Each structure stands twice: as C-alpha cells, then as structure tokens.
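Chemist: build me a structure from this.
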Amino acid sequence: MAGPGPRLLFASDLHGATRAYAALFALARQREACDAVVLGGDLLPHPHDRARLVETQAEYAQDVLRPMLAALATDRPDLPVYAIPGNDDWATVIAALAGWSDTTLSLLVGRAVPLACAPGWWIAGCPYVPVTPFFMSDFDRLDHEGWAPAALPPALVLTEGGAVQVADIEALATRPTVAAELAALAAQSDPARTVYVTHSPPARTNLDVMRGGIHIGSEAVRAFIEAHRPPLTLHGHIHESPHLTGAVQERLGATVSVNAGASLGGLRAVEARLDLEAGTATVRPLFEAP
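Modeler: Just a heads-up that it's a prediction; the model follows:
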C-alpha cells in the first residue's frame, strides 16, 4: 500500500454538467479530501446548436465555470486545479481559460508543470485523441505514423485561431501525431515522477471499451506508458467503458491507469494518492449517486 501522500481529486468528461462540477468542487473545499484537482477533458457543453458552435461553450466557460473556479480559489487559494481539454472542447474557447487570473487553473496542453503538492514531481497533459467519427476536431490527431481512422465524419470542424473552418483529414495529417505529442511531453520532465493526463485511454484495456466490446483507445498512449512506466496516468473520453467493464483502473506494468467515466448523471471522481518515496499510486472511486 502507498503511504500517506498527496491526494489528487480527478474527474473527466463533465461536458458542462454544472451539478457535477458543484459536487466536485464541494469535495475539493474539504482540505482533508484533496491536495489538487485534475480535470481530464471534455470540460464544456456539447454545442448542439450548429448556429452557435463556439458561443455555447464560450458563454458557459465565462458565465458558469469561471465563477465556480473563482469561488473555489477564494475558499482554497492553495489548491491547484489542473486541466486538459478534450475532443468535445473548442480550442479557441480553451485558449481563453489560460487568462483566468482569478482562479488557480493551470492548463496542461502539451506541457508538464511542477505538481504543487508534491515537491520534485510534475503533472503533464496531452488532450489529443485519435480521429473520431464526430465533427469537432480541434484536438483530433492521427494516432501514430501509418495509422488511419476506421471512420471519418462528413466534415472536420476546427476553431483554432478563432474562426470556424471546415477541414479534411489531410489537414490533420500535417499535425504531429498523438505519439509525437507524447514523445515531446516526455522530454519535459522525468516520467518516473510525472502524472500524465491524456484524454484518450490506452488501447486494449478495461478503460477503452465501447458498446459491442470494441476497444477504441490509443495505441500511442499505451506504447508511451509501456515505454516510460509513469506511476499514474489519468484518462477519460470513453464514457461507457467503466460501466461495461466494471473497472475504473488498470495496471500496465508499474503504471496505474484510470478512467472514472463521464460525470453526466452524477459525479464520477477518483481519489489518486501518491506515495512519493515509492513512486507509486493507489486509487479510490468517489461516486455520487445519479
């Protein structure tokens, strides 16, 4: 068992579920409950109104999420909140979150930063996922060299730079793969003392199963974990996997990997406790009834 150490309160795929955010931040206000909050992507509501693709998320971020984070920062100014976006978040909206100086939010988009509650440790984030069949594509990538998606959406929609634009798979092929993004991330810190937050779970695990029993996680993420052996990796993206497999964690060698599922009907969070001396982690589910 890991000894007493920093506790990370992790949830993913809240998709603008205000009730789940409120429950998560209520837990976070309890000093004995956690030493950092980590959000694993898909932070904002899905924009069902095609006429207001960006506005839906921008308004929620500014009018709902920012005040909630600012109130948390007032109550616990010492509590860092680390976050990555997911494939259902617009890049142009996420970019604005970096300027929220009234919060303790740190965005981990392709970067590693010191883990404030664990001296000598880091936390790093990779929001990119293998191309999905859905139209929101700011954080879609080819998984690795030679990889091709099984299905493509009718159009890929991007918002980088602030303008909504329609692209094709060739545009995504010019960007670094998920594998390349992870390789660049590994160079920023010591993987043995880094917590990695990647929106996509590792392939062929209990964390990446969709209906029909199909595994749709990232081979690049799995290869990264197997090569670098970090103590803890935190994931989301595949909402139904924990329900289908009955598991929120899996061990890949020395690494504990986690997918708590989506917090849409109620908060699904986990407490991950680090043992700084042993370089290990243990995980405990914290589920709110729907």
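Chemist: all contacts plus neighbour counts: C-alpha atoms, from now on.
Modeler: Fine.
Chemist: show me where the stretch 101-250 of the chain has its helices.
Modeler: With DSSP state H, counting those that start in this stretch as the definition, the stretch 101-250 of the chain shows helices at residue ranges 169-173, 178-186, 219-228, 241-245.
Chemist: the longest one packs against which elements?
Modeler: Right, helix 219-228. Contacts defined by 3 or more C-alpha pairs under 8 Å, 6 or more residues apart in numbering; DSSP states H and E place helix 219-228 against helix 178-186.
Chemist: redo that, cut-off 10 Å
Modeler: With contacts defined as 3 or more C-alpha pairs under 10 Å, 6 or more residues apart in numbering; DSSP states H and E, the packing partners of helix 219-228 are strand 129-130, helix 178-186, strand 232-235, strand 249-252, strand 255-259.
Chemist: I'd like the structure of this one too, to check against the first:
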Amino acid sequence: MISRLFSRGPDTRIFFATDIHGSETCWKKFLNSGKHYEAKVIVLGGDMTGKALVPIVEAGKGNWHATLLENRRDFTTEDEVKEFEDSVRRRGYYPFRTTPDEMAELESDEKLRDKYFHEEMLGTVERWMRMAEEKLAGTGIECYVSPGNDDQFEVDEIIANARGVHLAEGRVVEFGNFQMVSTGWANRTPWDTYREEDEPDLKKRLDEMTSQVTAPPEQTVYNFHCPPHQSGLDDAPEITADMRPKDAGRSTMPVGSTAVREAIEEGQPALALHGHIHEARGNTRIGRTLCINPGSSYEQGQLLGAVVDLDGGKKVKRFVLTSG
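Modeler: Purely as a prediction, here's the structure:
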C-alpha cells in the first residue's frame, strides 16, 4: 500500500487518474482511491464518458440477445441480462434494453441513435455524481473532475451542479498551499472530437488560464489533458489514411501539443498532469516540471493512476505510478 511505501506523512497527497471512458468499474475505483491511498485530493483528468451504446434486444418469452465487439450473446434469464449489462458498463459502454421494432428504427436513423446515446451518457454522468456524493460525504476528500476532448459540453453543467465533486475545467482551484489549473482541450486529432482546436488557439486558451494563477511555480499544478509534444508521454500508434494502425500498431509518433509544451516551459509548474494517450504511461521532466501520464486500461476495468506527495507547498516530494 502507498501509505506504507511513503514512510513520512505528506502535507498534501493527491491521486490522479484519467481516461476512464465510461468504465463504471474505474469510476468506482476512482471514488475509493482517496481512502485507499490516503490522498486528500483526487483528480480525474478527462475523457470520463463512454463511446457507444450496446442494445439488448427483446426476443420474446423472457429471452434477449445482444452483440458486443462482434460477438452475439443470447440470454434466457434476467440474471444473465443483468450480468451482461454489468460487463458492458465495466468496458465503458452503455447498455440499454430495446425491442426489435425500435432496434430497426435505430439502425436506420442516425439522429435517433445519437439521441439515445446522448441520453444514456448524460444519465450515467448524473448517476456517477450521485455515487460520488454518497461515497465522499464526510470523508474530507476533495474531488476534482475536468472533462476531456472526448466529453460533450453538457457534462460540465452536471459536474458543476454536483455535491462533493468540483468542476475543474478552465478554473484555478486551491488545495493545501498549491493552485491547480485544468483543461480538457487538446490539439487537433483525426477524430474531430468535441474539445480540440488549432495550436495557436489552444496556446491562447492556456495563456488565459495560467495568467490567473497567483501561486509561485513551485506551488503550481497544470492539469492539462493533452500531453506536451515530443515528451515521450505523447507517443501514439501512427495511423494510415483509412484510420487503421500502421504496421499493426508498432509504428508510433508524437501527437502531443506544442502549445502545452510551451506553457510548461514558460510557467515551469512543479507538476504537470496529463492523459489523452493511453499507451504513453510514464513520467519525464521539462525543465523543473515533473510531467506524468498514468496511461489508461479502462477496457480491462483497471484504474491506472499516480499518487503524488506535495511537500509543504514547496515542491513535489515523491510520486509513484499505480495500478488497481
């Protein structure tokens, strides 16, 4: 356990995770992370919502069927359906029950599919916020969530209205003697996600946010979802023109943001927390700044993270990458 590994009690210990992409298992583990790692602050750094619906179609006489990852499953009992729904949620998808007629309508109507996805996604975020309120009430643990480039903008309002969870996007927040500024915006991606923009615009956004920080660099944390360019924390599989991994995923290239790198080089915060590139788990330094990307294995229900001790409002004292 981390508290045994770190023999001296820190002034402020934070736990950071990111890119859970709708995995309910990972969300539950995140809510438990503060108690487990004895962290005063827990931070989720972006891309919290899932990417797809999984219809479970009624087949009559109490039977159902569904297809997940091109594998068809047939169910004859309610317990089997519920077990399948739980497995879908663990992988970061949204299960929903439907009829053959409704399914035929969904298959022929893209707008209707988008509507159903939108409702399921937002409903899940609302339920997660209620879970957080119940789990964190009375613990004294501060929870900060910053949506990522894959998260729709309606998510922000739900988080902002939640009790026990703080919306971090675009704000400077304080814990201990530190200030943290956060954003889920990224540079351009091949997938045209919700929160991405050209590098000059991203740099302007970052400058506007970091200009609000009043703490000295050694007491500052940048929680920027996108990692800095050519940092080793941004090496992603190269893709072909038809959006397939090049050389079976063995060929990689840096895809991080030059704007994020410039912001770190200029501001030199004590700590920079990143995600976005699931495969690029690790840490590096840019000048005096410790940069961390804990990576993501959300589809396996595994919560990757980082525990960081901040020493007396002066520096990062120690850190360790975690898996649970």
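Chemist: tabulate the helices and strands packed on helix 219-228 of structure 1 in CSV, adding columns for distance to residue 63 of structure 1.
Modeler: Converted to CSV, those look like this (distance: least, C-alpha to C-alpha, whole Å):
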stretch, distance to residue 63 of structure 1
strand 129-130, 28
helix 178-186, 32
strand 232-235, 27
strand 249-252, 34
strand 255-259, 28
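Chemist: of all these, which lies closest to residue 37 of structure 1?
Modeler: Ranking these by proximity to residue 37 of structure 1 (C-alpha to C-alpha) places strand 232-235 first, at 11.9 Å.
Chemist: and that closest one, how far from structure 2 on average?
Modeler: Here the mean offset of strand 232-235 of structure 1 against structure 2 after fitting is 0.6 Å, by mean C-alpha distance after the TM-score superposition for structure 1.
Chemist: in structure 2, which residues correspond to that strand?
Modeler: Aligned by TM-score structural alignment, strand 232-235 of structure 1 falls on residues 271-274 of structure 2.
Chemist: spatially central residue for structure 1, please.
Modeler: Taking C-alpha atoms, centre = their mean as the criterion, residue 40 is the residue nearest the geometric centre of structure 1, at 2.1 Å.
Chemist: distance to residue 234 of structure 1 and mean neighbour count added to the helices of the stretch 101-250 of structure 1, as CSV?
Modeler: Supplementary listing: those in CSV, determined by distance: least, C-alpha to C-alpha, whole Å; neighbours: other C-alpha atoms under 10 Å:
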stretch, distance to residue 234 of structure 1, mean neighbour count
helix 169-173, 25, 14
helix 178-186, 14, 19
helix 219-228, 11, 19
helix 241-245, 13, 19
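Chemist: and of those, who's closest to residue 2 of structure 1?
Modeler: If you check each of those against residue 2 of structure 1 by C-alpha to C-alpha, helix 219-228 wins as the nearest, at 20.2 Å.
Chemist: which outside residues touch that closest one?
Modeler: Judged by C-alpha atoms under 10 Å, 6 or more residues apart in numbering, the contacts made with helix 219-228 of structure 1 from elsewhere in the structure are 126, 129-130, 142-145, 147, 177-183, 186, 190-192, 196, 198-205, 218, 229-233, 252-257.
Chemist: residue 133 of structure 2 belongs to a strand, doesn't it?
Modeler: No: following the definition DSSP: H, G, I helix; E, B strand; the rest coil, residue 133 of structure 2 is helix and is not counted among the residues of a strand.
Chemist: turn the helices of the stretch 101-250 of structure 1 into JSON lines, columns for distance to residue 45 of structure 1.
Modeler: Written out in JSON lines, the entries for the helices of the stretch 101-250 of structure 1 read as follows (distance: least, C-alpha to C-alpha, whole Å):
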{"stretch": "helix 169-173", "distance to residue 45 of structure 1": "24"}
{"stretch": "helix 178-186", "distance to residue 45 of structure 1": "24"}
{"stretch": "helix 219-228", "distance to residue 45 of structure 1": "26"}
{"stretch": "helix 241-245", "distance to residue 45 of structure 1": "21"}
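Chemist: wait, which of those helices is closest to residue 104 of structure 1?
Modeler: In terms of C-alpha to C-alpha, the element of the helices of the stretch 101-250 of structure 1 nearest to residue 104 of structure 1 is helix 178-186, at 22.3 Å.
Chemist: residue range for that closest one in structure 2?
Modeler: The alignment of helix 178-186 of structure 1 onto structure 2 (TM-score structural alignment) covers residues 202-210.
Chemist: number of nearby residues for the aligned residue in structure 2 for residue 143 of structure 1?
Modeler: Correspondence of residue 143 of structure 1 to structure 2, assessed by TM-score structural alignment: residue 199. Here the number of neighbours of residue 199 of structure 2 (other C-alpha atoms under 10 Å) works out to 16.
Chemist: so the residue nearest to the centre of structure 1 sits against residue 259, correct?
Modeler: Yes: taking contacts as C-alpha atoms under 10 Å, residue 40 of structure 1 lies within contact range of residue 259: 9.2 Å.
Chemist: what's the PyMOL line that selects buried ones from the contacts of helix 219-228 of structure 1?
Modeler: The buried residues among the contacts of helix 219-228 of structure 1 can be selected in PyMOL (16 or more other C-alpha atoms under 10 Å) with this line:
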select buried, resi 126+129+130+142+143+144+177+178+179+180+181+182+186+191+192+196+198+199+200+201+202+203+205+218+229+230+231+232+233+252+254+255+256+257
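Chemist: joint contacts of residue 40 and residue 259 of structure 1?
Modeler: Contact with both residue 40 of structure 1 and residue 259 is made by residues 10-12, 199-200, 234-237, according to C-alpha under 10 Å, 6+ apart.
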